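Novice: Give me coordinates for this.
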Amino acid sequence: MRVLITGLSGFAGKHLIEFLASGGTHEFLGIDLACSAGSLEIGDCKLTEEKADLLDRNKIEKIISEFKPEQIYHLAAQSSVSRSWKDPINTFSTNVFGGINILESAKSSVPDARILVICTAEEYGEIEDGRAIKETDKIHPENPYAISKSAMDFTSMVYHRAYGLNIMVSRSFNHIGPGQSEGFVCSDFARQIALIEAGKQEPEVMVGNLDSGRDFLDVRDVARAYWHIMNKGRAGQVYNVCSGKPVKISRLLEILLSLSRVSGIKVKKDMDKFRPIDIQTVFGDNTRLVSGTGWKAEYSLKRSLKDALDYWRENVEGPSVGKSC
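Specialist: Have a look, this model is predicted:
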């Protein structure tokens, strides 16, 4: 099986390739701006990495026409909500026009390939009655990132209907777990606590809005969900990838502080961490994913947070508090 993954070096991409490689013999091609070109073996699988900008249509067409993937996982995106407010033009270009280049190239070279386009629960906006969001609910994107992903979501379905491409879309809720970069709430809290434990930050955690509720799912369960959708999902269908229950941001922090090796850590608000518009509560209904593909989550919230904290304990950098470099 020839499998193409965009966004290979990203948070979900790394876990996806690890999961896919454990399940059989495949030939993988990963596209990413952060990749260094080359090949390596992962178990019985061959992985070739190609550095490429999704906005370089000629290069994307060449890669896909030569590799001829049977499956395409399109994960690459500018996925930070806060960054999207600061740079909406780049966010829209990468997430929409970059994605269209993938679909156009697939249409020309591999029209029978199965394609999973990763979109986001941010598209939904806020559901007023606070219920679990279904795929059939109307979308109301309220930030530049969500708007860009809504555009790609609709574009994907148009390409399915107009050209018969075997496209499925995931609307993924919040991922957590080991390996996530800074700029996302769980990873941000875990990194700060790891810095405090290492004596590299004063014993206080800087936070934004702790009152909002989100649907958090371990990234390893997310990777498994993507495989289930790709192999058992129905073309032209949208799937929520979520846990099915909301968790307050304050609860995440509470669990992480309970796992800390340092007691008495203070919590301090940082207004720079607040968004111009913040939705109060968002959580999804995963019935379609579970019943349609047989997927189910395996990781508990506490396990995910512990693994995220352990990751940062091994990867924090910086001078100790009160000491020179």
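
Novice: C-alpha only now, for contacts and for neighbours.
Specialist: Noted.

Novice: Who are the contact partners of Ser84?
Specialist: Applying Cα atoms under 8 Å, 6 or more residues apart in numbering to Ser84 gives the contacts Gln78, Thr91, Asn143, Pro144, Tyr145.

Novice: please give me the structure for this one as well, since I'd like to look at both together:
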Amino acid sequence: MEKLVMPFPDPQFWRGRRVLVTGHTGFKGAWLVWWLHRLGAQVSAFALPAEQTPALSDVLEIEKRCHSATIDLADVERVCTFVQAAQPECVFHLAAQALVRPGYRDPVNTFTSNVSGTVHLLEAVRQTNSVKAVVCVTTDKVYENLEQAVYYKETDALGGKDPYSASKAACEMVIRSYRDAFLAPAGVTVASVRAGNVIGGGDWSEDRLIPDAVRAWQADAVLQIRRPDAVRPWQHVLEPLNAYLVLAERMYADGSLAQAWNIGPKKAYSVRDVITLARAEYGSGEVQFGQAESGPHEAGLLMLDAGKIAAALGISPRWTLEETIARTMQWYRDFAAGQSGADLCERDLNAFLSARSDVTKGV
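Specialist: Down below sits the predicted model:
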């Protein structure tokens, strides 16, 4: 058996590279721009203002690390003008309404942001000759969920019972249409990436498990868990971001990689598992587990098969769930104690880049 070397972004490729990121005020977007800036890329980015305080984009002073603008994806003229002015070579599309329960509260905005917004971004790309590679971020929730012990592959049927999942499945259709009808013939490679649930320091988003836990425990409140036995493919935020960057590099020269890709761990865990580990790492905190009988529909069982990207690009998880949660809770504890968010992100990234891969050819 041959041990493969886990690929990381190549600083020589990214140094001086013109890159566009949408959604840089979000959790993943802020981490991505920070990493691209660290690699020496020339980053342009647009998004709506951050929805929560604190926000990682403010903590990391992201606007100082890129050419930034406040633009709504619904404004196709401004989107096109910004993209054409930036003349990016690589594009990462992360801007979205990214949560299930807010999708129920405001389905119109969810479909407008996620579906029409993706159309507008890809239309801007179509009108900009500099672009060579586009990575569009959707979600692991794009699949027609059978609520069975099935690890979904990229070839499985798309669907979605809730507005968020359905809007992201529709995004996949938009991405494929623009790729086949316009962008591939023009020499532009476009991939969609379907990542599992992310965990990591600096997420203060509404209605996400770890941020909710941190807020409750810092306030000496009881954490209320609606669906403790829901199963998800949890991973550290650096896992998918690494995959996005490596995929964009490879697509730049290899158009055959313009496909859909799952990114996730080899094993999924329940919400109860995650919270039990998080509480142990935090050192205190009360939890009340609910019965999952009330409220809008949310998937109870979701697992991803990420074997395709492991076989094609050698990308496989570096951190176990235990290490992911340990590092995440340490980030929040240290930030609350006054340490710099940028220093904490640097610490985690350095540890990630030095971690050993468990990818083995032939297994």
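
Novice: about what we covered before: would you turn the contacts of Ser84 of structure 1 into CSV with distance to Ala223 of structure 1?
Specialist: As requested, the contacts of Ser84 of structure 1 are arranged in CSV below (distance: Cα to Cα, whole Å):
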residue, distance to Ala223 of structure 1
Gln78, 18
Thr91, 23
Asn143, 25
Pro144, 25
Tyr145, 21
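
Novice: if we go to structure 2, which of the residues you listed are intact?
Specialist: Shared with structure 2 under both residues aligned by TM-score structural alignment, their matches' Cα atoms under 8 Å, the contacts from these are Gln78, Thr91, Asn143, Pro144, Tyr145.

Novice: and the first one, what pairs with it in structure 2?
Specialist: Using TM-score structural alignment to pair residues, one finds that Gln78 of structure 1 aligns to Gln97 in structure 2.

Novice: Any buried residues in stretch 235-244 of structure 1, and which?
Specialist: With burial defined by 16 or more other Cα atoms under 10 Å, the residues of stretch 235-244 of structure 1 counted as buried are Ala235, Gly236, Gln237, Val238, Tyr239, Asn240, Val241, Cys242, Ser243, Gly244.

Novice: nope, stretch 33-47 of structure 2 is what I was after
Specialist: Buried residues in stretch 33-47 of structure 2, counted by 16+ other Cα under 10 Å: 33-37, 39-47.

Novice: Show me which of those residues is closest to Gly341 of structure 2.
Specialist: Nearest to Gly341 of structure 2 among the buried residues of stretch 33-47 of structure 2, counting by Cα to Cα, is Trp34 at 11.3 Å.

Novice: Structure 1: which residue goes with that closest one?
Specialist: Correspondence of Trp34 of structure 2 to structure 1, assessed by TM-score structural alignment: Glu18.

Novice: name the helices or strands packed onto the host helix or strand of that match?
Specialist: Using DSSP states H and E, Glu18 of structure 1 falls within helix 11-21. In terms of contact count using 3 or more Cα pairs under 8 Å, 6 or more residues apart in numbering; DSSP states H and E, helix 11-21 of structure 1 is assigned the packing partners helix 219-232.

Novice: Can you pick out the most distant pair from the contacts of Ser84 of structure 1?
Specialist: Spatially, the most separated pair among those is Gln78 and Asn143, at 12.9 Å (Cα to Cα).

Novice: who's in contact with the helix holding Glu18 of structure 1?
Specialist: Counting by Cα under 8 Å, 6+ apart, 5-8, 42-45, 75, 179-181, 219-220, 222-224, 226-227 sit against helix 11-21 of structure 1.

Novice: OK, contacts around the equivalent of Ala121 of structure 1 over in structure 2?
Specialist: Aligned by TM-score structural alignment, Ala121 of structure 1 pairs with Asp140 of structure 2. Contacts for Asp140 of structure 2 (Cα under 8 Å, 6+ apart) come out as Arg194, Ala195, Gly196, Asn197, Asn262, Leu304.

Novice: Pick the one among those closest to Gln330 of structure 2.
Specialist: In terms of Cα to Cα, no member of these lies closer to Gln330 of structure 2 than Asn197, at 19.1 Å.

Novice: What is the equivalent residue in structure 1 for the closest one?
Specialist: In structure 1, Asn197 of structure 2 lines up with Asn174, judged by TM-score structural alignment.

Novice: Enumerate every residue touching its match.
Specialist: Arg214, Asp215, Phe216, Leu217, Cys242.

Novice: Now, those residues that are in strands?
Specialist: Arg214, Phe216, Leu217 (DSSP state E).

Novice: so what corresponds to the first one in structure 2?
Specialist: It refers to Arg214 of structure 1. Under the alignment defined by TM-score structural alignment, Arg214 of structure 1 corresponds to Arg232 in structure 2.

Novice: Alright, calling it a day.
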